[in-house]
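Enquirer: I would like the atomic coordinates for the input below:
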Amino acid sequence: MTTTATIDSQKLSERLGSATPPRVLDVRTPGEFETAHIAGAYNVPLDLLREHRDEIIKHLDDEVVLVCRSGQRAAQAEESLRDAGLANVHILDGGIVAWESAGFAVNRGTQRWDLERQVRLVAGSIVLTSILGSAIAPQLKWVAAAVGGGLTFAALANTCAMGMLLSKLPYNRGATCDAPTIVAQLVGSSAIQRAG
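Expert: Below you'll find the model as predicted:
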């Protein structure tokens, strides 16, 4: 079993200013990425990375640093990339939250709620509505139980079906983000780095 390689915000900032900066892949949704991201990062949402991993990995010959909100999705992306044979992969310790807390700059766009906050809102609303509604229709308590069971499974499996569903909403899609566009960006930046 391999151990997760992390990099803290200070070290990443130093590496980004070096002659050979790492490739930063932000695996959050396009909407989250648009809200705030590290300058020069590429948005490769986790679901897209998983689906097109072999095509994307062909263009990741450099050191790669994975970023998400707090590190959970980045850890899943790291596992996927390591399984495909990419060795020089790191996770930004604490994610974009730690980066901003340390005072490092981000590019800002349209402000949206992050995916984890959306999951808490939807799950909490379903549970609250189900419990209140169970006073009239007692069987609604099972809806609350199902959501609680789903959240428990999500924690144990380190995945979130509700989050994956919410990430597909137009609100979270933001700018166009598809495999051909991402690959073209990665190829273009590789050519620029080689020429520089």
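
Enquirer: alpha carbons only for contacts and neighbour counts from here, please
Expert: Will do.

Enquirer: buried stuff in the lengthiest helix in the chain?
Expert: Secondary structure of the chain read by DSSP state H shows that its longest helix is helix 115-133. For helix 115-133, the neighbour count (16 or more other Cα atoms under 10 Å) marks 115, 118, 119, 123, 127, 130, 131 as buried.

Enquirer: before we go on, could you also do this sequence so I can check it against the first one:
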Amino acid sequence: MKDIEVDELKERLEKNEKFVFIDVREVYEYEEDNLGAWNIPLAQLPHKLSELEPHKDEEIIIHCRSGARSGNAKQFLETKGYPKVRNVLGGILAYRELEED
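Expert: Below is the predicted model of the structure:
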């Protein structure tokens, strides 16, 4: 599925649209600053598939600091049969930059 730009994510969060939102950064990064997503560090993702299984056919939006780890998470979930996974391009850095404008 096509990745998502931070402006679209911001708009969808403001509208409280329904999607599964995952932050794959480490816990300490999440505690410093987060967007309210479900925190599953990338290394833990393979161990959390049973928790994600009920959401397999829902839209899943994944973000990290810059978009690299979430890109890897997207690829991993796609290989596990998740058809609607989107990566936040630029990650939380781009999101916070957008808020400053």
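
Enquirer: Now do the contacts for the counterpart of residue 94 of structure 1 in structure 2.
Expert: In structure 2, residue 94 of structure 1 lines up with residue 90, judged by TM-score structural alignment. For residue 90 of structure 2, the contacting residues are 5, 6, 65, 66, 67, by Cα atoms under 8 Å, 6 or more residues apart in numbering.

Enquirer: Mind doing that once more with 6 Å?
Expert: Counting by Cα atoms under 6 Å, 6 or more residues apart in numbering, residue 90 of structure 2 makes contact with 66, 67.

Enquirer: hmm, back to that, the longest helix of structure 1 maps to which residues in structure 2?
Expert: Going by TM-score structural alignment, helix 115-133 of structure 1 sits over no part of structure 2.

Enquirer: Which elements pack onto that helix?
Expert: If you count contacts as 3 or more Cα pairs under 6 Å, 6 or more residues apart in numbering; DSSP states H and E, helix 115-133 of structure 1 packs onto helix 141-157.

Enquirer: equivalent range in structure 2 for the next helix or strand after the helix it packs on?
Expert: Downstream of helix 141-157 of structure 1, the first helix or strand assigned by DSSP states H and E is helix 161-166. Aligned using TM-score structural alignment, helix 161-166 of structure 1 spans no residues in structure 2.

Enquirer: which of the residues in helix 161-166 of structure 1 are buried?
Expert: 162, 163, 166.

Enquirer: Contacts made by that helix with the rest, please.
Expert: So helix 161-166 of structure 1 is contacted by residue 119 (Cα under 6 Å, 6+ apart).

Enquirer: How far off centre is that helix?
Expert: Chain-centre distance of helix 161-166 of structure 1: 13 Å, with Cα atoms, centre = their mean, to the nearest Å.
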